[in-house]
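J.: Here is the input, now give the coordinates:
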Amino acid sequence: MKIRKGDNVKVLSGKDRGKVGKVLRVFSKKRKALVEGINLIKRHTRPQRQGEKGQRITMPAAIDLSNLALVCPKCSKATRVGFKIRNGNKFRICKKCQSEV
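T.: Down below sits the predicted model:
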């Protein structure tokens, strides 16, 4: 996967276009990711105990990986991700500044 947990990403399309957030979780089989503060939805919950009220909980929903671009930690730009193999190890690189991500 080109985008991993903990990466900073920029949203390329959708209602949150242009926003930057941190990846909380990646669902590789679905090709989606949960991003902090992005694609927020409201879920309505019923009261669980007597005397308790129902609530509206705001939580992030998964967003497709094709709508995300990695933000390079060195050049701070949204970029595509490439790979290089050095000494038998595979590294992700920034396509704009060629630095290791």
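J.: switch to C-alpha atoms for all contacts and neighbour counts from now on
T.: Fine.
J.: Looking at this structure, which strand is longest?
T.: Using DSSP state E, we find that the single longest strand of the chain is strand 20-27.
J.: Tell me which other helices or strands it touches.
T.: strand 8-11, strand 32-35 (3 or more Cα pairs under 8 Å, 6 or more residues apart in numbering; DSSP states H and E).
J.: The last one packs against which elements?
T.: When you say that, I think you mean strand 32-35. Strand 32-35 packs on strand 20-27, strand 63-64, going by 3+ Cα pairs under 8 Å, 6+ apart.
J.: Please provide the structure for the following sequence as well, for comparison with the first:
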Amino acid sequence: MATAKIKKGDKVVVLAGKDKGKTGEVVRSLPKENKVVVSGINVATRHIKPTQASPEGGKVTKEAPLHVSNVALADPKSGAATRVRFEERDGKKVRVAVKSGELING
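T.: Below you'll find the model as predicted:
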């Protein structure tokens, strides 16, 4: 299987959907489903029944997963969307931003 280009902790830019143009940090990566959960993006409201744990019940907002094709890594220099390239530096395989050539941490 190919190496994931977007990982947990990465800053990403949303390319499509209701939150197009917004940026956020990847909270969870779901590689088997090709999806990512981004903080503050694609927020959905869910109604929950009262339970022992939450006797009030009510509305809960949480981030829903986005398909990985709808997000792009934010360039470390400019913050704009960029593609990712893999290079070998000092004998290690690292991720590099195509736009600026900057090394992506992680």
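J.: Got a TM-score for the pair?
T.: Superposed pair, TM-score by TM-score structural alignment, normalised by the length of structure 1: 0.92. Supporting alignment: 99 aligned residues with a Cα RMSD of 1.1 Å.
J.: before we move on, the earlier item: would you mind putting the helices and strands packed on strand 20-27 of structure 1 into TSV with mean neighbour count and distance to Lys95 of structure 1 alongside?
T.: Formatted as TSV, those follow (neighbours: other Cα atoms under 10 Å; distance: least, Cα to Cα, whole Å):
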stretch	mean neighbour count	distance to Lys95 of structure 1
strand 8-11	24	15
strand 32-35	23	21
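J.: Output these in a markdown table, with distance to Ser99 of structure 1 appended to each entry.
T.: Below are these laid out as a markdown table (distance: least, Cα to Cα, whole Å):
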| stretch | distance to Ser99 of structure 1 |
| --- | --- |
| strand 8-11 | 16 |
| strand 32-35 | 24 |
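J.: so where do the strands sit in structure 2?
T.: Using DSSP E, strands in structure 2 cover 11-14, 23-30, 35-38, 43-48, 58-63, 66-67, 71-74, 81-82, 84-89, 92-97.
J.: Give me the neighbour count for the counterpart of Gly21 of structure 1 in structure 2.
T.: Superposed on structure 2 with TM-score structural alignment, Gly21 of structure 1 falls opposite Gly24. Neighbour count for Gly24 of structure 2, taken as other Cα atoms under 10 Å: 19.
J.: and if you look at the one 10 residues further on?
T.: Counted by other Cα under 10 Å, the residues lying close to Asn34 of structure 2 total 13.
J.: before we move on, the earlier item: format the strands of structure 2 as JSON lines; extra columns: distance to Lys5 of structure 2.
T.: Formatted as JSON lines, those follow (distance: least, Cα to Cα, whole Å):
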{"stretch": "strand 11-14", "distance to Lys5 of structure 2": "11"}
{"stretch": "strand 23-30", "distance to Lys5 of structure 2": "11"}
{"stretch": "strand 35-38", "distance to Lys5 of structure 2": "11"}
{"stretch": "strand 43-48", "distance to Lys5 of structure 2": "23"}
{"stretch": "strand 58-63", "distance to Lys5 of structure 2": "21"}
{"stretch": "strand 66-67", "distance to Lys5 of structure 2": "13"}
{"stretch": "strand 71-74", "distance to Lys5 of structure 2": "8"}
{"stretch": "strand 81-82", "distance to Lys5 of structure 2": "11"}
{"stretch": "strand 84-89", "distance to Lys5 of structure 2": "7"}
{"stretch": "strand 92-97", "distance to Lys5 of structure 2": "8"}
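J.: Thank you, goodbye.
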